[in-house]
Structures are given as structure tokens and as C-alpha cells.
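# with the sequence up front, the predicted model follows.
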Amino acid sequence: MQPVVLTRDQHGISRRQISENALKVLYRLNKAGFDAYLVGGGVRDLLLGRQPKDFDVATNATPEQVKGLFSNCRLVGRRFRLAHVLFGRDVIEVATFRGHHHSVNTSKHISARSKEGMLLRDNVYGTIEEDAERRDFTVNALYYNIADFTVHGFAGGLADLEARRLELIGDPQTRYREDPVRMLRAVRFSAKLGLSISPRTEAPIKELAPLLTDIPPARLFEETLKLLLAGQGVETYRQLQHYGLFAPLFPEAAEVMGRGNNRYGRFIELALANTDERIAQDQRVTPAFLYAALLWGPVETRTQEFVNEGGLGYHDAFMLAADDVIGRQVKSVAIPRRFSTVVRDIWQLQDRLTKRAGKRPFRLLEHPKFRAGYDFLLLRAELDPRLKELAEWWTEFQQANPVERHPAERHSAERQPQSRNDEGKDGGGRKRKRPRRRPRRRKES
């Protein structure tokens, strides 16, 4: 693991590109006599000419030593003990160099594996060379030294970055078994950075994809957000399908599409393309909308099954199907309630949007999730011609002048107080006089 070292004049990384808070951490560690490196994705992205979202630090200081240097530090993690240095909402993650599992460990934490070879706890500390060997991909085994501003590339990482190649460090079977999420990271980096996955790195993925079912659902939720909300959702989804990684994450959707109904697959791609476009335009996106699209196929399918087999009415069948699909899905990817509640709202609005009689449309406009439900309807209409008229009606209804839609309401509004401060005033804005009260007559004794 001898590194290729680029001197300050051989790479394009400038300290002006590194966050001020990351520099504070690097400088203080270095001043205290510790090694301090910017590491991994931050260095990789800077060399690719991209601006990193996060800056991580690697050091030979233990987590406890890091905490002793920073009053704004907290130690987190059981599987990997890390130091988080907090600057308001900005968190600089500081990791101690990892060592090999057979190394003597002076920490009270030890390395432990499951029967499948997955690392359960891993707090063995070592040298920078050992740390580089423990990294997942060669393009992440890159270190920027704050002491002399050099870049150290291990395991051929600099050459792979130049060749736009994603190469796993070590034996792929072993590394994927240590942490099956590395298979998802391979897809994410490939789609995000435009890197081709090397043949040896991709070879075991389809065989080992079922290992994802051993990962805690809460962790997979965070990973799916990174996968699908990074701006390359369509390409990521296609790679997940290609490598057999989609089914362990979304078994309900995979089962429906496995029946030969490719319409739901096209719908998912349409939703992801819409999300990618919004991200490119710096518009707000919510995981709830995407999860509503990913699980729409199973909900529609289960609803029809309950209607046909259970003799239920559509509304009851739909509510039962929604509970059933979300209940099963959270066993694979845990969707927090704050999102699953919105998912249900979006689904329920699809039926309510078909009812346009009387005052219902006006009440629907006041629904807090109306816009999400309407956008969802537009996506459905792109694949289902039967919904085109409904979608156009709602588009025109929103664009229409509220005064023209509601002349009676306008007249009523003119007669009502305009604000709480206007209460008690006449039509001209003058304060109305209250009628004088007559004094009560005293009863004569």
C-alpha cells in the first residue's frame, strides 16, 4: 500500500475549496501533534472538479483524544466509533485510522463479525496505510495532508480516478460480506460520478444482493435517500435493477413488476426523472413523493385483489391495501411516520381528485398536500390516457380566477371584516359607536 504522492503543485486542490470548519479541525489536530488528513469523497470530488457536500477527516488521534481537543465534540457510533465536531448544523466527522482485525487493540472496543462475515463492531486502530487498505473503493483511498498540502493516493486510486473506473479494494466477496451496503455504494458512485464498475467489482453483486436483507431497515432508509435523491435517480434505478439490488430494497414493487406489468416500472422512472429535474433546478423534493411512486403499483394491485377476492368496497379495500403495503415495506426499508403519513395523503387524494361536484374541488384546494397529490396525478396521466382529461381539468381549475369562480364569495368577503384589526369598523373604516347602555333603575325599597 505504498502511496502515490502529489505535491502541492501537482494537483488542483486549494484550501479555498475546503470548508472553513473542516480547516479548523485539521489545523487544531495538526497543531496538537497529530496527523490530520482530509479523506475520501471530499478529496475525490475536489480532484474531479466537483464541490463536495461533506468534508471528512482522518487522524491518528483516538476519538477520546479528539474530544479532548474540541469542546464542541461528541462521540457517536457503536459499530464505528467516530468523533463529530459540531459547528451549528455543520458536522465535521473525524475518524481514527482503522487497523487490521488481527491487530492488537488497545481500545475497550473490539472487532466482531456475524456468521455471514458482516462486521458488527470495528474499532481496531492502526496506521494510515492500514486505514487506506480498509477503505472500500480505490477512489476513496485518497488523503489530503494539511501539514504539507500533498495528496496521497493508495491502491492505485489516482490512476482509477483518471480512468473513470470504480475498483473495490481487496477481495470483493469478502468486502461485500463485511458490509453489504458497499454494493449500493458501488451503484451510487457509478451513477453519481459517471464511473464504470470494474468487472471484478461487479461480478459477485447479483449473487450477494440478498445479503441486504440483513441490514437494519433504518440504515437502508438513509441509503435509499442517498441513492435516489442525489440527482441521478433514473440511472441509479436502472443499475439497481440490473444488479438485482432493487428487489431486496422494495420487494413489494419488485413482486408486482415481476408479474410482467412493466407499466409500474415506467411510472417509477417517470417519477425519478421528475425528481432529478427538480434537483437540477434547485427545487424542493420530498422522500414521501418518491416513496408514494415506488409503492403505487403494489397499492393498486392489492386494492383490486381485496375488491375481487374479499368483496370489499373500493374505499375499504384501498385503506386496507395501503396499510398492508406500508406494513410490509417498513420491514425492508423503514419509512419514518412523518413520510408514510404524507404517502397515504398522496394516495388518498387520487380518489378524491376524481370527485368534482359541488364545493368539493374548492375544499380540496385547501388540503395541505393537494399540490403533491395533483403532481402525482399529472405523472399518472402521462402513462394513462384515461386520466388526461381529469389532469387538464384540475390544471385549468387552479389557473382560473378565484373571483370569477366565486362571485358570491367575493360579495360575501366584501361584507366581512378584512382582518382582526378591522373588527368593529363600518364600511368606511370608521370605528362604529357602541349603543349607550341605559343605567339600571334601582328598586325602591
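Ah, there it is. Quick caveat: nothing in here was measured; it's all calculated off a predicted structure.
# contacts and neighbour counts: CA atoms only from here.
Fine.
# wouldn't L195 be in contact with L166 here?
Yes. Shown here, L195 and L166 form a contact pair, counting by CA atoms under 8 Å, at 5.8 Å.
# tell me which of the two has more neighbours.
When L195 and L166 are compared on other CA atoms under 10 Å, the one with more neighbours turns out to be L166, at 26 against 19.
# below is structure B, check it against A:
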Amino acid sequence: MIRKLIYRVLGRKAAPAVATESDGPAVIAAARHGIHRDRLSSGARRTVEGLQQAGYKAYVVGGAVRDLLAGIPPKDFDVATNATPEQVRQCFRRSRIIGRRFQIVHVLMGAETIEVATFRGPHDGNTLTDEHGRVLRDNVFGTHAEDAARRDFTVNALYYDPVAETIVDFHHGVADLEQKTLRMIGEPTQRFREDPVRMLRAVRLAAKLGLTIDPAARRPIRELTPLIENVPPARLFDEMLKLLTSGHALRCVTQLRAEGLHRGLLPLLDVILEQPLGERFVMLALDSTDRRVREGKPISPSFLFATLLWQQTLAHWKRLQSAGERPIPALFVAMDEVLDAQSEKLAITRRIAGDIKEIWGLQPRFEQRSGKRPFALLEHPRFRAAWDFLLLRSESGEIDRELVDWWESFLAADGDDRAQLLQAPRADDVKKRRRRRRKPASGNGNDAATGSAVPGNASID
């Protein structure tokens, strides 16, 4: 009786793990939820209207409805329907069926691509899974209620009808969102085994929406963390990219550490975050990215992964130099080692990996401040990203501020002043000349190709 009274006061009731049509989902009117159809994209409205006019059920579903309720502009709109992929294809001339694991339809509406999925049915003995329980292929169609039960969290099991302007809610997701609770639909351990990415999604949604993960859902996460190893690298990369570009990356990484999930994603990230210099560098980078997302400025996935993997690269680089390798070749060997090891966890695309290497590879060139080299560096297409990376290294304390000060003066100067800066003696040059006077130099004396090319001498030597 007490529990029923609490649920009645809070606007929710205890729900079974699997709802049925007879349970009668809550149908919430616009006066209660406050979402107007004009807040949807034109393509999403037209897709739903087209399916309904053809006699099918159709709703905008999942993250878009959740974000609209939370006051966050959705990035995209997905549609769920009782029409099969072939029937959806017949409704829209500009559409195509894609996917093997989950067959869906991409409907092209002008510049928009609307993802349309048929209601899913429950898993059964014929569902193809791996030895850990992860679903490998599933195209079993079902009812609206069964589809809601297949969703991961209650806040994602919300269906918005832009024609009637109502929300259909089988699992009290609206109430959970109001109460700042992220609750799993069904038995958490089984649901995480079906798709381990849900553990990462729980962290991302909790950070993004300011929710508290329900204890029943949080409890098995640490035990099931090794299942992340079985997720295809491409899916893991997509989920990590969503996490890092959510505008709450700093909070997400902190939560990943708290849940023990970071160990299966970025190798040695836990070690990096336990070292003052490495932790400061990563946190500064994530905070900067979050600010840019909130301000509506563009962000670069390449830059993000370059910052997250830099401390590993730096450690390899230092080790190779200690073994006698020359600085520049050692850096490129270190880059390949780190990215090759990471590719086993995340399917970082070749383009992004190339961008990361350019950002890292340009760092020694900031040390080369004579002749035409600074002008050539300015013309490099990755100069801005490399410069921002250098600023992070300086702010975290990895390299001397003198290098950044010189470049800031050079960037602000005109032709004559730049020429003077190129001729002016620098503190590191004075130190090198003093060392040469004390000890005769050996080799060919080409400093630009040896020691002077090492960024941040104080922290690396």
C-alpha cells in the first residue's frame, strides 16, 4: 500500500519487465508533456505522416523524444512503425533498406535522412547470440508493447505522435526523467549481456541528462565490464565518439573511471589519469571540448583522440629516445605503436588516424624557429589543431611556456618584427651554445635534425 501511494504521488507505478498491450500504456497529452510538433524536423513529421496515411502506426521514438522533454535540441530523429521494412520502402520512393544485424530503412527527405525501424519482438531460442549472450542478429518483428520492452532504458522507450501530439509511455519513462533516474527495462545483467554497449550508454546518458543510474542497473556494471572486449571495434568507436562529443565528456570520463569501464576502452587511460601531468592534460582537453560543444562551435574527433592518446605516445617516445633512437624517427615509431595497439579496441578510421599523426608530428616543428621553417609550419593545413595541442601541453605543464610565448609573438607580428624574432637569441639557444663551449660537439652539428627538434626539452630529456 505504501509503495502504491508513493508511485501515485510521484506519478509512476511499478511496471513489469515486459509490458503488454493490455497493460494500457500512458498516453500523455501535449498539455502535460509540452512538446509541440514544430520542434520536430520537417523530415521526421513528413515520414510519420506518410506512414500513418498509408494505414500504419508510426512515432518519433527514443533519444529525440527524451531530449525534447529535457529541453535539449535533438541531433536526429528516428521513427518506429508496425510497417515492415519492405512496406516502408513502398511508402517512400527515396528510401533504401540497410543493415543485417537489425534491418532498418533510411528515408531520404530533402537533405535529411530519417531512420525507420519496425517494431521489434522479444528474443527467443532462435535468437543468434555469442557465448556471452550478446545478440548477433535479430530481425524478429513484434507489437508496439514488445518494442517498448526491447528498449534499453525507460527514458528511451518513449513514442511521440506528431499528428496527435501525444506521447505513448509503456514504462513510465517520463516520470523517471522528471525524477532524474536512469532505469533499465528488464533484468539489468541480461540486458547488458545482450548488448554491452548499454553500459557505456548508461554513463553517457546519466552525464548528459544529469540522471542518477538506478542501483539495480548500476550494480552489475563493474562485474560485466570485460564484456566490452567482445564488442566490435566499429561500434565501440561510434559509442565513444558520442560520449566524447556529448558536451559532457569530462563528466563521462569521470563516471567511466567510477564504474571501472575505462579499462576496456582506452588502454592505460586509468594509469594516465592517476598521474598528475597526464590527468591535467586530459581534463583540460575534455573541458575545452565541452565548452566548444555548449557554445555551438565545431569540434574535431581527431583532436580529441590525439589528446587522449598523447600521454601513451609521449611515454613511448621518451623510452625510445632513452634507448638511443633519434627524436624524430622515435616519435613516428611511438605514434605507430600506440595507434596500432588502440586499433584492437576502437576502429579509429584511417582518416582520423592520419589527422592524429599530423597533429603529433607537427609538435617538434614548433621548436624549429629559424629560417623559413616557421613560415612553412604556418601554411600547414593542420597548423591550427597542432597549435591548440601545443597550448594544452604548455597549460598542463608538459613544456616550457617560453615556446608558446615566442609563437604568440610571431603570430601577432608583421614582416619586420617577424624577421627580428627569427634573429633574436633564445634562452634555449644560449644554453646550447654554453654546452658546446664546455664540451666539443660531435657529429655533423645539424641541431635541427637532432636534439633541438625535441619539444619540451625540460620534460623529455
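Yep, it's here. These numbers were taken from a predicted model, which means no experiment stands behind them.
# TM-score for the pair, please.
Remark: TM-score between the superposed chains equals 0.86 [TM-score structural alignment, normalised by the length of the first structure]; 398 aligned residues with a CA RMSD of 1.7 Å.
# circling back: any shared contact partners between L195 and L166 of the first structure?
Shared contacts of L195 of the first structure and L166 (CA atoms under 8 Å, 6 or more residues apart in numbering): F189.
# which helix in the first structure has the most residues?
Across the first structure, the helix with the greatest residue count (assigned by DSSP state H) is helix 263-280.
# which stretches in the stretch 1-150 of the second structure count as strands?
For the stretch 1-150 of the second structure, the strands defined by DSSP state E, counting those that start in this stretch cover 26-28, 58-61, 78-81, 95-98, 104-109, 112-118, 128-129, 135-137.
# where does the longest helix of the first structure end up in the second structure?
Taken onto the second structure by TM-score structural alignment, helix 263-280 of the first structure occupies residues 277-294 there.
# now the matching stretch on the first structure. Mean distance?
The superposed stretch 277-294 of the second structure is, by mean CA distance after the TM-score superposition for the first structure, a mean 1.2 Å from where its aligned residues fall in the first structure.
# could you say which helix or strand contains L256 of the second structure?
In this assignment (DSSP states H and E), L256 of the second structure forms part of helix 249-259.
# now do Q283 of the first structure
Counting by DSSP H and E, Q283 of the first structure is found in no helix or strand.
# neighbours of it, how many?
10.
# repeat for R165 of the first structure
R165 of the first structure sits with 20 neighbouring residues when counted by other CA under 10 Å.
# relative to the whole chain's centre, how far out is the longest helix of the first structure?
Centroid separation between helix 263-280 of the first structure and its chain, computed with CA atoms, centre = their mean, to the nearest Å, is 15 Å.
# repeat that for stretch 354-367 of the second structure.
23 Å.
# Provide the aligned range in the first structure for it.
Counting by TM-score structural alignment, stretch 354-367 of the second structure corresponds to 341-354 in the first structure.
# tell me the buried residues in that stretch?
342-350, 353 (16 or more other CA atoms under 10 Å).
# what's the answer for stretch 375-383 of the first structure, then?
Neighbour-count burial for stretch 375-383 of the first structure [16+ other CA under 10 Å]: 375-381.
# okay, those residues in CSV with secondary structure and distance to A191 of the first structure next?
CSV is the format used below for these (DSSP: H, G, I helix; E, B strand; the rest coil; distance: CA to CA, whole Å):
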residue, secondary structure, distance to A191 of the first structure
D375, helix, 26
F376, helix, 25
L377, helix, 28
L378, helix, 27
L379, helix, 24
R380, helix, 26
A381, helix, 28
